[in-house]
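Visitor: Please work out how this folds:
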Amino acid sequence: MDTRWKPSVTVAAIIEHEGRFLLVEEETSEGLKLNNPAGHLDPGESPVQGCAREALEETAHRFEPTDLVGVYLSRTKRASTGEEFTYLRFAFCGRLGEREPGRALDTGIVRTLWLTPQEIRASRERHRSPLLLRCMEDYLAGVRHPLSAITTDDSVFGEF
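Guide: Prediction:
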């Protein structure tokens, strides 16, 4: 019997301030890796809502997505198990809000870091995903799409 291919849908926040990007350092099965504040889209939320939630959970900062940087498809193989994964990522830029005092970082997040584009380019071997660099480069190139490019039908939020 054939099984239907289903990529994992993720959302990512591309957060820049004064020439530095906010990244997270996280524990993975492959060791400590760098990534954008990002994670899986949860049931019952739009990509914009998911991005704001993930940024808050991983950085303890509120984040308001204002533009879609892009939609990305990537495939990876976990070195430790040989398991393959395909990710469909919605990457957003926006406004970073205040840090929530006393809020713990999500499980697995060791710390947040502000890195320059040069530091990010020089640390490719530590990137959790090749999309970290691609999203940053697109952001730096001025790629922006309106949030209206994404439609979340009301059925996502309601009961059947």
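Visitor: Only C-alpha atoms from now on, for both contacts and neighbour counts.
Guide: OK.
Visitor: Report the buried residues of the helix ranked longest in the chain.
Guide: If you go by DSSP state H, the chain has its longest helix at helix 47-59. Using 16 or more other Cα atoms under 10 Å as the test for burial, helix 47-59 gives 47-59.
Visitor: Distance to Phe21 added to these, as CSV?
Guide: Below are the buried residues of helix 47-59 laid out as CSV (distance: Cα to Cα, whole Å):
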residue, distance to Phe21
Pro47, 21
Val48, 19
Gln49, 21
Gly50, 20
Cys51, 16
Ala52, 16
Arg53, 18
Glu54, 16
Ala55, 13
Leu56, 15
Glu57, 17
Glu58, 14
Thr59, 12
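Visitor: Can you identify the element that follows the longest helix of the chain toward the C-terminus?
Guide: The element immediately downstream of helix 47-59 (helix or strand, assigned by DSSP states H and E) is strand 61-77.
Visitor: Another sequence for comparison is provided below:
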Amino acid sequence: MTWAPHVTVATVVEHDGRFLFVYEESDGRQVYNQPAGHLEPGETLIEAAVRETLEETRWQVRPTALLGIGLYTAPANGVTYLRHTFAAEALEEQTNRALDEGIIEPCWLSREELLAREDQWRSPMVLEAVDEYLSGQRYPLELFRPHQ
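Guide: All right, here's what the predicted structure looks like:
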């Protein structure tokens, strides 16, 4: 058996002290997460972050920096995720778009509002990503370059 982590992306989108989250169904629970999802064949990590954010929140975004790369093994199923978290700027909400299946609604929450919902985080990475953003941690997008 070959082990391979699931390659995922997430975006931290902040506006006026509030962060864009998705409230979604996951494994029979309703949870909060950053807009996030899996890398698909043929796309870059940055393209995946833009696509996932649009599909889950209706927001068109522009990634501005990499916040970090994390490795997380979900205790419920043992799956390991290699998560690339980006800071992104909100550009435009496309209100006529349908949300991905399983998404209840997008929402904007402050860090304090997120803390009050700790029992509903999809994983500990949810707060970690916000705190990475608030700490000013940023890495240039030029770290990602396609193979020539």
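Visitor: circling back: read off where the longest helix of structure 1 ends up in structure 2.
Guide: On the basis of TM-score structural alignment, helix 47-59 of structure 1 is assigned to residues 45-57 in structure 2.
Visitor: ok, average deviation of the matching stretch from structure 1?
Guide: Mean deviation of stretch 45-57 of structure 2 relative to structure 1 after superposition (mean Cα distance after the TM-score superposition for structure 1): 0.3 Å.
Visitor: for the counterpart of Leu99 of structure 2 in structure 1, what are its contacts?
Guide: Residue pairing (TM-score structural alignment): Leu99 of structure 2 is matched to Leu105 of structure 1. Neighbour list for Leu105 of structure 1: 57-60, 111 [criterion: Cα atoms under 8 Å, 6 or more residues apart in numbering].
Visitor: which among these gets closest to Cys93 of structure 1?
Guide: Thr59 (14.8 Å; Cα to Cα).
Visitor: The closest one and Ile15 touch, don't they?
Guide: No - in this structure, Thr59 of structure 1 is not within contact of Ile15 by Cα atoms under 8 Å, at 10.8 Å.
Visitor: Which element, helix or strand, includes Asn96 of structure 2?
Guide: Counting by DSSP H and E, there is no helix or strand that carries Asn96 of structure 2.
Visitor: I meant Glu101 of structure 2, not that one.
Guide: Assigned by DSSP H and E, Glu101 of structure 2 belongs to neither a helix nor a strand.
Visitor: follow-up on the earlier one: contacts for the longest helix of structure 1, please.
Guide: For helix 47-59 of structure 1, the external contacting residues (Cα under 8 Å, 6+ apart) are 11-13, 24, 37-42, 61-65, 90, 92, 99, 104-106, 109, 112, 147.
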